[in-house]
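**Student:** Quick check, what structure comes out for this input:
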Amino acid sequence: MARPVALVTGAGRRNGIAYAIASDLAADGWDVAFTYWRAYEHRMSLGGDPEADPASLTRELEAAGARALAIEADLADPETPDRIVRAVRDELGPVRALVLAHSESVDSGILDTSVDAFDRHLAVNARAAWLLIRSLAEHVRADGARIVALTSDHVVGNLAYGVSKGALDRVVLAAAGELAARGITANSVNPGPVDTGWMDDATRAALVARQPTGRLGTPHDVARLVRFLVSPDAAWVTGQLITTDGGFSI
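**Tutor:** Sure thing, here's the model as predicted:
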């Protein structure tokens, strides 16, 4: 029996959420294509090895029995999303699960966000998501597909990121309503604070102090929910924004 195909965006760092999702999906029996963008990883310096980690992920996926396809892609380019979906379809087969885990995230607030930064956040986090979803819907098979997007409610001091994630949430809601007749479900997942390389010691301590469970989330904590949402058991779940933060939002 052929393995279904998942496309996971933003899996360029070993310590990132997308890397864990891709790895866990391969263990669940999926073939996995993933995107990464080394220029962003180098610009942000969030850990990992942007030069080696995509190749390491490919090896991990193949060791789990999956066919793997790594695609380096700048999602700020509006021509890129359709090229990605077509490349995955041609190499692995039609995409059955689209996990939108990429992001542009540069801290800045009301007074110091530049127009260029604001536009780039919207282009990467919202417009690329819409274009990927549109391309998926245009090529979807009769048995449908799953869409899961990672979102966030962080906006204070992170204006452009927060605004773009709010727009992403609306794109996902539109997809859930408009594409249901094609057998497509669409949901958003808010992971809360997960240490993927962006926390310093003071931030980590402050967040743990607010966490009822006494620890921060891990990438694999988030991956567990994504695994459910792309599974057959989640066929009746769509149009939802699900928080998986160990009670942080309480």
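
**Student:** Only C-alpha atoms from now on, for both contacts and neighbour counts.
**Tutor:** Fine.

**Student:** Let me know the helix or strand that the spatially closest residue to Val230 that is not a sequence neighbour is in.
**Tutor:** Nearest residue to Val230, sequence neighbours excluded (CA to CA, 6 or more residues apart in numbering): Arg146, at 5.4 Å. If you go by DSSP states H and E, Arg146 is part of strand 145-150.

**Student:** Pull out the buried residues from the next helix or strand after that strand.
**Tutor:** Next along the chain after strand 145-150, taking DSSP H and E as the criterion, comes helix 159-178. For helix 159-178, burial by neighbour count (16 or more other CA atoms under 10 Å) applies to 159-169, 171-173, 175-176.

**Student:** Alongside the first, I'd like the structure of this one:
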Amino acid sequence: MAGRVAIVTGVSRRAGIGFAVAGELLAAGASVLVHSWSPHDAEQPWGADPAGAAGIVDLLGGEGPRLRHLAADFADPRAPGLVVAAAVAAFGAVDVVVANHARSSGQSLAEVTAAELDLCWAVNARASVLLAQAFAAAHDDARSGGRIILFTSGQHLAPMSREIPYAVSKGAIHQMTLTLSDALADRGITVNTINPGPVDTGWADPDLTARVGRALPAGRWGRPADVARLVRWLASGDSQWITGQVIDAEGGFRRWVM
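**Tutor:** Here you go, the predicted model:
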């Protein structure tokens, strides 16, 4: 990854997938712009990382020649373009976008509101499309190996009736993958989506942790590092023949066991 430039969104907690992905790409030699929006985490049961955004960046090595940070709220339609522009301004180009960010929502059908549906759509689905659009506009096709890596959460494999706004918006990412890949294939830019399955990022209660653990052949949840290694491969030249795919990297998750 030496000489490559990546954007990783959703890097706001050291226990999160985004933090692991950013660290993996930096270790592989890439220059990385990390995006965060800590106010979302502060609203959730798990809370914001006590280190704060600056502390997270410091844990990755601190801002410098190969690492920059930008906080941005993807509820604002201008934010995806600003993130891509910041990467180009910092590093002169952009080769990879890892759209790891997500807005979580715990509303059931009885509880769901139009406002939450709109907000989850804006942050999870709309921002992913606008990141792809901004990346495509900024990408220099003379730099081979353009990569867009999106994230969904297995809504195509099992229902999530307690998280309807989240599930619907993440399901849209599954459906956009093939269309975006077709839009960019002739430019040598690949688009793939990862469904990482159950990953221990500190959000689950002990009961859920135990139940899901029994449904995983390895006897443990996925770790952010498991996902980060897959992202690194998809971001590299080794994945050039793979596009338009939703990859279920779930460690053999057996939902029927739960």
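
**Student:** Superposed, what's their TM-score?
**Tutor:** In this superposition the chains share a TM-score of 0.94, using TM-score structural alignment, normalised by the length of structure 1; 249 aligned residues with a CA RMSD of 1.9 Å.

**Student:** Isn't the residue nearest to Val230 of structure 1 up against Phe228?
**Tutor:** No: look at Arg146 of structure 1 against Phe228 with CA atoms under 8 Å: they stay out of range, at 10.6 Å.

**Student:** When those two are compared, which one has more neighbours?
**Tutor:** Neighbour totals were compared for Arg146 of structure 1 and Phe228, and Arg146 leads with 24 against 12 (other CA atoms under 10 Å).

**Student:** do you know how far the aligned residue in structure 2 for the more buried one is from Thr193 of structure 2?
**Tutor:** Matched to structure 2 by TM-score structural alignment, Arg146 of structure 1 sits across from Arg147. Distance of Arg147 of structure 2 to Thr193 of structure 2, computed by CA to CA, to the nearest Å: 11 Å.

**Student:** His40 of structure 2 too?
**Tutor:** Following CA to CA, the distance that separates His40 of structure 2 from Thr193 of structure 2 is 23 Å.

**Student:** swap in Ala15 of structure 2?
**Tutor:** According to CA to CA, Ala15 of structure 2 stands 21 Å off from Thr193 of structure 2.

**Student:** repeat for Val246 of structure 2
**Tutor:** 5 Å.

**Student:** Overlap in contacts, the two.
**Tutor:** Both Val246 of structure 2 and Thr193 are contacted by 174, 177, under the criterion CA atoms under 8 Å, 6 or more residues apart in numbering.

**Student:** more crowded one of the two?
**Tutor:** Between Val246 of structure 2 and Thr193, counted using other CA under 10 Å, Thr193 has the larger neighbour count: 28 against 22.

**Student:** what do we get in structure 1 for that one?
**Tutor:** Aligned against structure 1 by TM-score structural alignment, Thr193 of structure 2 finds its counterpart in Ser188.

**Student:** Confirm that that match sits in a strand.
**Tutor:** Yes: judged by DSSP: H, G, I helix; E, B strand; the rest coil, Ser188 of structure 1 forms part of a strand.

**Student:** list the contacts for it?
**Tutor:** By CA under 8 Å, 6+ apart, the contact list for Ser188 of structure 1 reads 148-151, 169, 172, 239-242.

**Student:** Ala223 of structure 1 too?
**Tutor:** Neighbouring residues of Ala223 of structure 1 by CA under 8 Å, 6+ apart: 17, 20-21, 24.

**Student:** you'd agree Met135 of structure 2 is up against Val97?
**Tutor:** Small correction: residue 135 of structure 2 is Phe, not Met. Yes: using CA under 8 Å, Phe135 of structure 2 is in contact with Val97, at 7.4 Å.

**Student:** what are the ranges of the helices in structure 1?
**Tutor:** Counting by DSSP state H, one finds helices in structure 1 at the ranges 17-27, 38-44, 53-63, 80-91, 115-121, 128-139, 159-178, 201-209, 219-229.
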